[in-house]
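Q: sequence first, then the predicted structure:
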Amino acid sequence: MLSRMARMLVVKATAGSDAPERCSQAFTVASTAAVAGVDVSFWMTGESTWFALPSKAGEFDLPHAAPLPELLGILLEAGRVTACTQCAARRGITPEDVLPGIRIAGAAVFVEEVMADGAQALVY
């Protein structure tokens, strides 16, 4: 089945604790794809940007959902995780603040990734 999947999956999470089900879906789909061997680039934008900070994922709670720290750990280990430049700046988050392995990048990098040959983008 992997041969029919996109060569790269770019997932953008636009929600955080403000829309927990949508947020959880983004993390779950991205981490499931990463475990399946898909090249995953996960973007945290809007309220999900807070999860780039240490311990913030541990504050997230959604009944019957996989723990966000575990899903984020999978993404950090098997994929790429990016926090939106403008979203981070609006929240006072700097590169020194984020978890190791998370980069801060902007729209140009996102567009480059979604335009890559074989890429599939999902926005939650």
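A: Looks like it arrived, so ask away.

Q: for the rest of this, base every contact and every neighbour count on C-alpha atoms.
A: OK.

Q: quick one, what contacts the most centrally placed residue in the chain?
A: In the chain, the centroid-proximal residue (Cα atoms, centre = their mean) is Phe42; its distance is 3.2 Å. By Cα atoms under 8 Å, 6 or more residues apart in numbering, the contact set of Phe42 is 10-13, 30, 75, 79-82.

Q: what about the strands in this structure?
A: With DSSP state E as the criterion, the chain has strands at 8-13, 39-44, 80-84, 102-105, 119-123.

Q: single out the most deeply packed of the ones you listed.
A: Highest mean neighbour count among the strands of the chain (mean count of other Cα atoms under 10 Å): strand 39-44, with a mean of 25.

Q: could you give the angle of that one to strand 8-13?
A: Here strand 39-44 runs at 20 degrees with respect to strand 8-13, directions being taken by axes from the mean of the first three to the mean of the last three Cα atoms, to 10 degrees.

Q: this is the other structure I want to compare:
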Amino acid sequence: MSRKLVVKVTAGRDAPERCAQAFTVAATALAAGAEVSLWLTGESSWYALPGRAEEFELPHSAPLDDLLAAIVAGGQVTLCTQCAQRRNITEADVIEGVRIAGAATFVEEILADGVQALVY
């Protein structure tokens, strides 16, 4: 039985190395066979929108759009409800496969047995 990894990323363009690290760890864990849930919060919320991950650049880092696509395809990607509301992002705006959910859902995920949570 594999463990579940929940990665909460708060950084975006404001802290590109931290942002890229979160996406890289989530995608790597997924490739290793873990169940992965990636939470987009704070400045990373913008990457729930089509085309935004393609704009991210960090030398020697895997393309963020490729990492995000892999996580959407094989895991769960969630945009924080409050973060979405503060940015006027609705469910109609986000990439297909991204859900919007709040703190209760996050807490439920991270308190389940066998879950490892990381925050970047």
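A: Perfect, thanks for sending it. All values reported here derive from a predicted model rather than from experimental measurement.

Q: how much space between the aligned residue in the second structure for the residue nearest to the centre of the first structure and Gly114 of the second structure?
A: Structural correspondence for Phe42 of the first structure with respect to the second structure (TM-score structural alignment): Leu38. Distance of Leu38 of the second structure to Gly114 of the second structure, given as Cα to Cα, to the nearest Å: 16 Å.

Q: Ala20 of the second structure now?
A: As judged by Cα to Cα, Ala20 of the second structure and Gly114 of the second structure stand 25 Å apart.

Q: quick one: which of these two has more around it?
A: Neighbour totals were compared for Ala20 of the second structure and Gly114, and Ala20 leads with 24 against 12 (other Cα atoms under 10 Å).

Q: who touches the more buried one in this structure?
A: Contacts of Ala20 of the second structure (Cα under 8 Å, 6+ apart): 58, 61-62, 64.

Q: just the buried residues out of those residues, in PyMOL syntax.
A: Buried residues within the contacts of Ala20 of the second structure, by 16 or more other Cα atoms under 10 Å, are selected in PyMOL with:
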select buried, resi 64
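
Q: could I get the contacts of Ala20 of the second structure as CSV with distance to Ala103 of the second structure?
A: Listed next are the contacts of Ala20 of the second structure as CSV, based on distance: Cα to Cα, whole Å:
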residue, distance to Ala103 of the second structure
Leu58, 30
Ser61, 30
Ala62, 29
Leu64, 25
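
Q: out of the contacts of Ala20 of the second structure, who's nearest Asp14 of the second structure?
A: Leu58 (11.9 Å; Cα to Cα).

Q: show me what stretch 62-80 of the first structure is in contact with.
A: Contact with stretch 62-80 of the first structure is made by 20-21, 24, 27-28, 30-31, 34-35, 39-42, 57-58, 60-61, 81, 101-102, as judged by Cα under 8 Å, 6+ apart.
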